[in-house]
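Trainee: Give me coordinates for this.
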Amino acid sequence: FKVIKQDASKGIAHIYLFAPENFPDMDRSINRQIKNADLWKHQKDVFLSVTPSGISSTKAMGDAVSAVQLSSGKLEKSFPDAGREPSSAVSTVDMPPPLPLPKPGDLMDIYVSVACHPGHFIVQPWNELNNLYALMEEMILYYSRAEEKPVTIEKNKLYAAKIGDEWYRVIIKGILRNGFLSVYELDYGKHEFVSIRKVQPLLDTFRRLPFQAITAQLAGVKNQQWSEEASIVFRNLVEKKPFVAQIEAVNDSTNSWDRKIVTFLVDTSLPHIDTWIHDFVSQSLVEFSKGD
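Mentor: From the prediction side, this is the model:
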């Protein structure tokens, strides 16, 4: 890495990261490649901030660059203060049927696959999980035996990608110059970087099940930039756990991955006691504010 700026009073260093073969070419730094990827063009509600002032960005070498900050031994990211750009329209040809969304007031059994903070988490319909697991098994069996095929990579197109030991249905969000792609897992709601060598065409037979990831926001709490403490508490509370969702609002979209629900989460795992997650989050915020 290369240190660009140091702030001794805050114990922060702003750095560029490089793959060994690219040092010290700034244009081939990981910072520049990430900055140019669509992955970071999120809505503002996904930003994390320790202070209410919110998002910071670094001006270095005459160019606004996303920087990695090393502060008190913790790794943090600062992002450009830009709202999310609308996703490019994707052809509906060969797309799975859209997942039916619940209506406001409906109850729905769900599983939280990813939780960033109360303003952004991913849910999956509980009653479709067995179908999803069966699809994943079929993809592993097929792609582990199939001969690798040349792939023409295009943004906003569907592919199968090997991440870890599993194969996932993904959409390409960005193409990096170092042979990596930024992808979005359409069934689990995760953003990942993968090598182009681990991407294969998505067969028609794997396009029948609707994409399972539904972006969600917690109802009953004020939308804000969530502190690290509140985000960690929320993640530990809900991620990879089942809940009953009571839907408050639905924001539909042409692309299934752009649809969003606003929902209450209810933990019904304990006998005779239903825990409403927004109540717990609100109480935690009060406690965190006392410590400031």
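Trainee: When you work out contacts or count neighbours from here on, use the C-alpha atoms and nothing else.
Mentor: Will do.
Trainee: how about the helices of the stretch 151-292 of the chain, start to end?
Mentor: Secondary structure of the stretch 151-292 of the chain by DSSP state H, counting those that start in this stretch: the helices cover 228-238, 277-291.
Trainee: So which bits of the shortest one are buried?
Mentor: Residues of helix 228-238 classed as buried under the neighbour-count rule (16 or more other C-alpha atoms under 10 Å) are 229-231, 234-235, 238.
Trainee: Same question for the longest one.
Mentor: By 16+ other C-alpha under 10 Å, the buried positions in helix 277-291 come out as 277-278, 281, 284.
Trainee: So what touches the longest helix along the chain?
Mentor: When secondary structure is assigned using DSSP state H, the longest helix within the chain turns out to be helix 129-145. The contact list for helix 129-145, computed with C-alpha atoms under 8 Å, 6 or more residues apart in numbering, reads 166-168, 206, 209, 212.
Trainee: One more pass at 6 Å, please.
Mentor: residue 167 (C-alpha atoms under 6 Å, 6 or more residues apart in numbering).
Trainee: measure residue 68 to residue 206 for me?
Mentor: 38 Å (C-alpha to C-alpha, to the nearest Å).
Trainee: how much space between the residue nearest to residue 281 when sequence neighbours are not counted and residue 174?
Mentor: Spatial nearest neighbour of residue 281, chain neighbours left out: residue 234 (7.0 Å); criterion: C-alpha to C-alpha, 6 or more residues apart in numbering. Per C-alpha to C-alpha, residue 234 is found 29 Å from residue 174.
Trainee: run this one through as well so I can compare:
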Amino acid sequence: MEESRVFVSQLTVCPFSQFDSILQIAKLDEIKRMAHIYLFTSKNFCDTDRSLNNQLADSDLWKHQKDVFLSNRSPAKINNNSNTTINSSTNSNTSNGTGSPVAKKPPPPADVGDTRPSSPPSLQLPPLLELPPLGQNMDIYVSVACHPGHFVLQPWQDLYKLVVLMGEMILYYNKVEEKPVSVEKNQIYAAKVENNWHRVLVKGVLTNGLVSVYELDYGKHELVSITQLRPLIQEFRQLPFQGITAQLAGVKPRQWSEEASIVFRNHVEKKPLVAQVEAVQEAEHPWDRKLVVYLVDTSQEEKDVWVHDIMSEFTDELTKAA
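Mentor: Next comes the predicted model:
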């Protein structure tokens, strides 16, 4: 029943009335005047395993929302003694995002009559993700971590907007009749990956009917069938792409060993952290932007853990070995 309670809380912010959906009441709480419901698209009615509740609950963000929280402490500007614990609020240093609204009124599905491949229209890209000034802090969530030289972070305060957007995309694209799409490299689409719809960049089209895509909000690379791609309509291009590539500040760029990479992943991947922005490398496309940041784990009461201090130990070991 937990999934139903979570989804009900979203009904006040998502315009579900724009879609032909079926609601099934699972439980009525007369004391709290609350209804616990399942929501279905018409074709999946009565199959709770395929309800929209379950589809959202299976997404990465729902899985981690309940056990993820940020400390009310935020590290101060980096100095020579980075192990010092700093007690200060993160609110004044947090990125304030763009304030762009999530999709409000997706248009109805296209007519089914025309089965010719549709070319992606010339639609605008979302606005750039707004970042804090250099030296300031932002609360983030690390969605992907390969090694200190490459990981992907998401601004923490806008994650709820991404969850709402993905719910909107599920409702819209699950209603759209399957229709051939003209797929082009380096173009933006919506792609179905493990029952969720993602905003993706096409990296390559393979001869076996598969397409290599990059999830612009999560930083993951996936292979999907070309039949699972749809045009990304303008209503889903309002929220800035939430995934931004980054590298760790405070350590020299190098070829990281597998052991070092595992240690780094264990400390940062799928975790909420505080990032202190050291540099921003701008690029022509938003998905090519790169941050250089210090990462700090503020979840411990005793002290803040600066990740670059941990990774510097591997550099020191190599220096001694040489």
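Trainee: corresponding residue for the residue nearest to residue 281 of structure 1 in structure 2?
Mentor: Using TM-score structural alignment, the partner of residue 234 of structure 1 in structure 2 is residue 264.
Trainee: Roughly how far does its match sit from residue 257 of structure 2?
Mentor: Residue 264 of structure 2 is 11 Å from residue 257 of structure 2, by C-alpha to C-alpha.
Trainee: and what of residue 207 of structure 2?
Mentor: From residue 207 of structure 2 over to residue 257 of structure 2 (counting by C-alpha to C-alpha), the distance is 34 Å.
Trainee: More neighbours: the two, which one.
Mentor: Per other C-alpha atoms under 10 Å, whichever of residue 207 of structure 2 and residue 257 has more neighbours is residue 257, with 11 against 7.
Trainee: Residue 151 of structure 2: how many residues sit nearby?
Mentor: 24.
Trainee: now it, nearest residue through space, not along the chain?
Mentor: Counting by C-alpha to C-alpha, 6+ apart, the residue nearest residue 151 of structure 2 is residue 145, at 4.2 Å.
Trainee: That neighbour and residue 269 touch, don't they?
Mentor: Yes - between residue 145 of structure 2 and residue 269 there is a contact at 5.4 Å, judged by C-alpha atoms under 6 Å.
Trainee: In terms of neighbours, single out the busier of the two.
Mentor: residue 145 (25 against 18).
Trainee: Now do the same for that one: its match in structure 1.
Mentor: In structure 1, residue 145 of structure 2 lands on residue 115 (TM-score structural alignment).
Trainee: which residues does that match contact?
Mentor: 121, 235, 239.
Trainee: cutoff 10 Å now
Mentor: 121-123, 189-190, 215-217, 231-232, 234-240 (C-alpha atoms under 10 Å, 6 or more residues apart in numbering).
Trainee: For it, give its distance to residue 217 of structure 1.
Mentor: 10 Å.
Trainee: Are there residues contacting both of those two? Which ones?
Mentor: The contact lists of residue 115 of structure 1 and residue 217 share 121-123, where a contact means C-alpha under 10 Å, 6+ apart.
Trainee: could you dump those to a markdown table with secondary structure?
Mentor: Below are these laid out as a markdown table (DSSP: H, G, I helix; E, B strand; the rest coil):
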| residue | secondary structure |
| --- | --- |
| 121 | strand |
| 122 | strand |
| 123 | strand |
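Trainee: Turn these into CSV, columns for distance to residue 104 of structure 1.
Mentor: Below are these laid out as CSV (distance: C-alpha to C-alpha, whole Å):
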residue, distance to residue 104 of structure 1
121, 18
122, 18
123, 16
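Trainee: Hmm, residue 259 of structure 1 is touching residue 214, no?
Mentor: Yes - taking C-alpha atoms under 10 Å as the definition, residue 259 of structure 1 is a contact partner of residue 214 at 6.9 Å.
Trainee: Who has more neighbours out of these two?
Mentor: The neighbour comparison of residue 259 of structure 1 against residue 214 (other C-alpha under 10 Å) goes to residue 214, with 25 against 16.
Trainee: Map that one onto structure 2.
Mentor: So, by TM-score structural alignment, residue 214 of structure 1 is matched to residue 244.
Trainee: any idea how far its match is from residue 40 of structure 2?
Mentor: 33 Å.
Trainee: Also residue 206 of structure 2?
Mentor: Noted for residue 206 of structure 2: a distance of 34 Å to residue 40 of structure 2, by C-alpha to C-alpha.
Trainee: Those two: who's more crowded?
Mentor: Shown here are residue 206 of structure 2 and residue 40; by other C-alpha under 10 Å, residue 40 has more neighbours (22 against 12).
Trainee: Which residue range of structure 1 does the host helix or strand of the more buried one align onto?
Mentor: Using DSSP states H and E, residue 40 of structure 2 sits within strand 34-41. Counting by TM-score structural alignment, strand 34-41 of structure 2 falls onto no part of structure 1.
Trainee: Just name whatever secondary elements that strand is in contact with.
Mentor: For strand 34-41 of structure 2, the packing partners by 3 or more C-alpha pairs under 10 Å, 6 or more residues apart in numbering; DSSP states H and E come out as helix 2-10, strand 21-29, helix 52-57, helix 159-173.
Trainee: is it true that the match of residue 214 of structure 1 touches residue 281?
Mentor: No - the pair residue 244 of structure 2 and residue 281 fails to qualify as a contact (C-alpha under 10 Å) at a distance of 11.0 Å.
Trainee: Now the common contact residues for these two.
Mentor: Joint contacts of residue 244 of structure 2 and residue 281 (C-alpha under 10 Å, 6+ apart) are 288-291.
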